[in-house]
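> Quick one, fold the following:
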Amino acid sequence: MDWFPIVAGTFKVLALSIGMFFAIKWHYDQGKKNKQMDKRAMLRAVGKVAAIFVLSLLALGLIAFALLRMLGNDMTISW
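Coordinates of the predicted model:
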């Protein structure tokens, strides 16, 4: 069983490296293709992604807080 971490780690590094190569290549090709993208449209898209991320983070925090309270964890802060 001492060989498993070596094989699994090697496979993981290899799979992630191949995935990163193709992701970078795809983004580079898309950047060359869409050089004339409208700045206003790009800013709108970035704003939407940022808003979705913040709302998702807030929802995750509220769900975690509710789940911990439901399971009986004491969430009070005492100084």
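
> Please make it C-alpha for all contacts and neighbour counts, starting now.
Will do.

> Show me the residue at the heart of this structure, geometrically.
residue 53 (9.2 Å; C-alpha atoms, centre = their mean).

> gap between it and residue 78?
Distance, residue 53 to residue 78, using C-alpha to C-alpha, to the nearest Å: 31 Å.

> Following up with a second sequence; could you model it the same way so I can compare the two?
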Amino acid sequence: MLDWTPVVFVAFKALVLGIGMFYAIKWHYDQGKKEKAMEKRALLRASGKVAVAFTLTLLGLGIVTFVLASRLGLDLTFP
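Predicted coordinates:
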């Protein structure tokens, strides 16, 4: 009985997450149908801002990681 516990929990988790994803996608699709008035230009501008923010955050995280690794004395040379 104990061997089947992880299988049951993983199956239940997959089922719950699958149902949640279905309704999340459906809700976003329905919201998109309602808000067709949003201009394509505004959407592209917002997407560009998100992409720039993500890139800057990724760059900042890389720099912080490099500085922290240097201070801890880790070997950062390429082979």
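
> so the helix or strand containing residue 46 of the second structure matches what in the first structure?
Residue 46 of the second structure is part of helix 40-71 when elements are defined by DSSP states H and E. Aligning helix 40-71 of the second structure against the first structure (TM-score structural alignment) gives residues 39-70.

> Now that stretch on the second structure. Mean distance?
With mean C-alpha distance after the TM-score superposition for the first structure, stretch 39-70 of the first structure departs from the second structure by a mean of 1.2 Å once superposed.

> so how far is that stretch from its chain's centroid?
12 Å (C-alpha atoms, centre = their mean, to the nearest Å).

> Likewise for stretch 16-30 of the second structure?
Per C-alpha atoms, centre = their mean, the centroid offset for stretch 16-30 of the second structure relative to its chain is 16 Å.
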